[in-house]
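**Q** Give me a 3D structure for the following:
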Amino acid sequence: MDAKRKDIHNSDIPALCRACEARHRGVCGALSTDQLVNLNKHATRKRVDSGIELIGETEQADSYANIISGVVKLTKMMADGRQQIVGLQFAPDFLGRPFRSDSGITADAATEVNVCSFPRTMIERMIRETPELEHKLLEQTLKELDEARDWMLTLGRKTASEKVASFLYLIATHVDPELDSDSVSFELPLTRSDIADFLGLTIETVSRQLTKLRKDGVIVIQNNRQVDIPDMNRLAERASQ
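**A** Next comes the predicted model:
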């Protein structure tokens, strides 16, 4: 019996935590049952509509959160008001930067997002008391660093076609991280304008490359946002993964 199945049948673990992906793949997996019970008493679940700001770049953070579902986009703003999407976060990523007075980025809900938030002071105390939690957060930080380096390669060396395919591959693999089939379907979490911003391309170039991938049978676009990938290997080849 796997850990997730055990949790579902463990009456000591709070009901909201038993089937939560953050409990099994996220930072909460490092917490004991007693810690989960204590954290659950102070946790707040909330749904955030697309386009709503979750964290301001210079905002003093008084809470952190696990992303339960949806996609969060991270942006940096320049002094003249120009901004750049610098990353995406998915369930069950941890949202926030412990032991910093501010986040250094703006986090907006790219889609409808469900989060489970906790007081900053409680999480920082748990980090000090629980090496496993600190280890989990370090793992996520290093994972984000690796992804940022991979994205630097995408932006700096790949063609426009490879960039768009890489973006679709990124979304597909995060929508279903335990992908056990050759196909996957998802709704694009970003507008064409945001995709262009994220990839350093024009909106017209993004649209042309999506059309080319569709005509070549690499993707199927059901409507403006719904995308089907019939063969992940073909998409990976087009993305030069």
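**Q** contacts and neighbour counts: CA atoms only from here.
**A** Will do.
**Q** now do the same end-to-end measure for stretch 31-50.
**A** End-to-end distance for stretch 31-50, by Cα to Cα, to the nearest Å: 30 Å.
**Q** what separates that stretch from the chain centre, distance-wise?
**A** When C-alpha coordinates are averaged (Cα atoms, centre = their mean, to the nearest Å), stretch 31-50 and its chain have centres 18 Å apart.
**Q** hmm, who's touching it?
**A** Here stretch 31-50 makes contact (Cα atoms under 8 Å, 6 or more residues apart in numbering) with 12-14, 17, 28, 108-119, 122, 130, 132-133.
**Q** next structured bit after the helix or strand harbouring Asp7?
**A** Assessed by DSSP states H and E, Asp7 sits inside helix 3-8. Sequence-wise, the next helix or strand downstream of helix 3-8 (DSSP H and E) is helix 15-18.
**Q** what comes up buried for the host helix or strand of Asn233?
**A** Using DSSP H and E, Asn233 sits within helix 232-238. Across helix 232-238, burial judged by 16 or more other Cα atoms under 10 Å covers 232, 234-236, 238.
**Q** for the longest helix belonging to the chain, which positions count as buried?
**A** If you go by DSSP state H, the chain has its longest helix at helix 131-157. Buried residues in helix 131-157, counted by 16+ other Cα under 10 Å: 132-134, 136-137, 144, 151, 154-155.
**Q** can I get those residues in a markdown table with distance to Ser103?
**A** Formatted as a markdown table, those follow (distance: Cα to Cα, whole Å):
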| residue | distance to Ser103 |
| --- | --- |
| Glu132 | 23 |
| Leu133 | 19 |
| Glu134 | 18 |
| Lys136 | 19 |
| Leu137 | 15 |
| Glu144 | 15 |
| Trp151 | 21 |
| Thr154 | 25 |
| Leu155 | 24 |
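**Q** To compare against the first, here's the next sequence to fold:
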Amino acid sequence: MSATGPDQPMSCDACVIRNRAICADLDASELAVLGKLGRKRKLEAGQSLIWEGDEAVLVANVMDGLLKLSTHTADGKEQILGLAYPSDFLGRPFGQTTPYGVEALTDAYVCIFQRADFDCFAREHPRLEHKLLERTLAELDRTRRWMLLLGRMSAEQKLANLLLELDERLGVRGCVPRLDPNAIWTLPLSRQQIADVLGLTIETVSRLFTRMKGEGMIALPSRREVAILDRPALEDCAA
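**A** All right, here's what the predicted structure looks like:
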């Protein structure tokens, strides 16, 4: 499925990820130019932004929501390469084709740029090119960790790592401010989605949640809410 609704003009001054996005180091005049190139787009859960193997026509900053990066094996099976969170950068600048697909796991908002326009802007602004390099290297490290998670870790390690990552990247967006390290936050994924992301069954995911709750590592006020109660124990579990 494609994106829903018309793209909207983008205002960098009002951007909620302004200080964390790839454009964070640009000054006001540079942002004004870049803002004219960008458009805000809404994606509904299940809709695709980028298709694997297609011509690289756009790049994007994630503003809100959670997306997955995936590829397909020769026999057609999906392989999830990682998750994209608010402030993450998507797409292949200076490239001709996209090496992975991008699909929204939750309702999401992205700031999109035509790849050719973004490439021209980046070439004229070395600070943005440097930030691109930093993000590319960080994404490479994240991909390596993700492949280790899927390929070598036990089911319990996989879930513990995902919970720690979600808490780090999305916990501040939960039901209450993260003034309390044990604050409750809302899981952006259903248990079936968690199972799909980690390559597990929903029964295994549910059993592991119950075990972690019973061992005092987490609290589960509801099926979509979680609080990490014993971070050292959860980190040990993830190691």
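**Q** how big's the offset between the longest helix of structure 1 and structure 2?
**A** For helix 131-157 of structure 1, the mean deviation from structure 2 after alignment is 1.8 Å (mean Cα distance after the TM-score superposition for structure 1).
**Q** coming back round to it: which single one of the buried residues of helix 232-238 of structure 1 is nearest to Ala91 of structure 1?
**A** Of all those, Ala91 of structure 1 sits closest to Met232, with 20.8 Å by Cα to Cα.
**Q** so stretch 132-139 of structure 2 matches what in structure 1?
**A** Using TM-score structural alignment, stretch 132-139 of structure 2 lines up with residues 137-144 of structure 1.
**Q** neighbouring contacts of the matching stretch?
**A** 27, 93-94.
**Q** Equivalent analysis for stretch 204-220 of structure 2, please.
**A** By Cα under 8 Å, 6+ apart, the surrounding residues in contact with stretch 204-220 of structure 2 are 155-156, 159, 191, 194-195, 226-231, 233-234.
**Q** Asp49 of structure 1 -> structure 2?
**A** By TM-score structural alignment, Asp49 of structure 1 lines up with Glu44.
**Q** got it, and Gly96 of structure 1?
**A** So Gly96 of structure 1 corresponds to Gly91, using TM-score structural alignment.
**Q** Can you find the partner of Ala61 of structure 1 in structure 2?
**A** Using TM-score structural alignment, Ala61 of structure 1 pairs with Ala56 in structure 2.
**Q** Now that match: closest residue in space that isn't a chain neighbour?
**A** Counting by Cα to Cα, 6 or more residues apart in numbering, Ala56 of structure 2 lies nearest to Thr97, which is 4.6 Å off, once chain neighbours are set aside.
**Q** Mind listing residues that contact the helix or strand where Val197 of structure 2 lies?
**A** Assigned by DSSP H and E, Val197 of structure 2 falls within helix 191-198. Identification of contacts with helix 191-198 of structure 2 by Cα under 8 Å, 6+ apart yields 80, 105, 150, 158-159, 201-202, 204-206.
**Q** Give me the buried subset of those.
**A** Burial by neighbour count, 16+ other Cα under 10 Å: within the contacts of helix 191-198 of structure 2 this picks out 80, 105, 150, 158-159, 201-202, 205.
**Q** now, which of those lie within strands?
**A** Counting by DSSP state E, the part of those found in strands is Ile80.
**Q** which one among the buried ones among the contacts of helix 191-198 of structure 2 gets closest to Gly171 of structure 2?
**A** Closest to Gly171 of structure 2, out of all of these and judged by Cα to Cα, is Leu159, at 15.8 Å.
**Q** OK, contacts around that closest one?
**A** Here Leu159 of structure 2 is in contact with 198, 205, 208, 238 (Cα under 8 Å, 6+ apart).
**Q** switch to 6 Å and redo it
**A** Leu159 of structure 2 makes no contacts at all, as judged by Cα atoms under 6 Å, 6 or more residues apart in numbering.
**Q** Also Met10 of structure 2?
**A** Here Met10 of structure 2 is in contact with 35, 38-40 (criterion: Cα under 6 Å, 6+ apart).
**Q** For burial, what's the neighbour tally of Lys77 of structure 2?
**A** Counted with other Cα atoms under 10 Å, the neighbours of Lys77 of structure 2 add up to 9.
**Q** no, scratch that, I was asking about Asp80 of structure 1
**A** Other residues near Asp80 of structure 1 come to 6 when the count uses other Cα under 10 Å.
**Q** Please enumerate the helices of structure 2.
**A** Taking DSSP H as the test, the helices found in structure 2 are 28-37, 115-124, 126-152, 155-170, 191-198, 202-214, 231-238.
**Q** Distance to Asn61 of structure 2 added to those, as TSV?
**A** TSV is the format used below for those (distance: least, Cα to Cα, whole Å):
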stretch	distance to Asn61 of structure 2
helix 28-37	12
helix 115-124	12
helix 126-152	12
helix 155-170	15
helix 191-198	21
helix 202-214	30
helix 231-238	29
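**Q** Quick check: which of those helices is nearest to Leu49 of structure 2?
**A** helix 115-124 (13.4 Å).
**Q** ok, residues contacting the closest one?
**A** So helix 115-124 of structure 2 is contacted by 57-59, 128-129 (Cα under 6 Å, 6+ apart).
**Q** let's go with 7 Å and repeat that
**A** The contact list for helix 115-124 of structure 2 (Cα atoms under 7 Å, 6 or more residues apart in numbering) reads 56-59, 93-94, 128-129.
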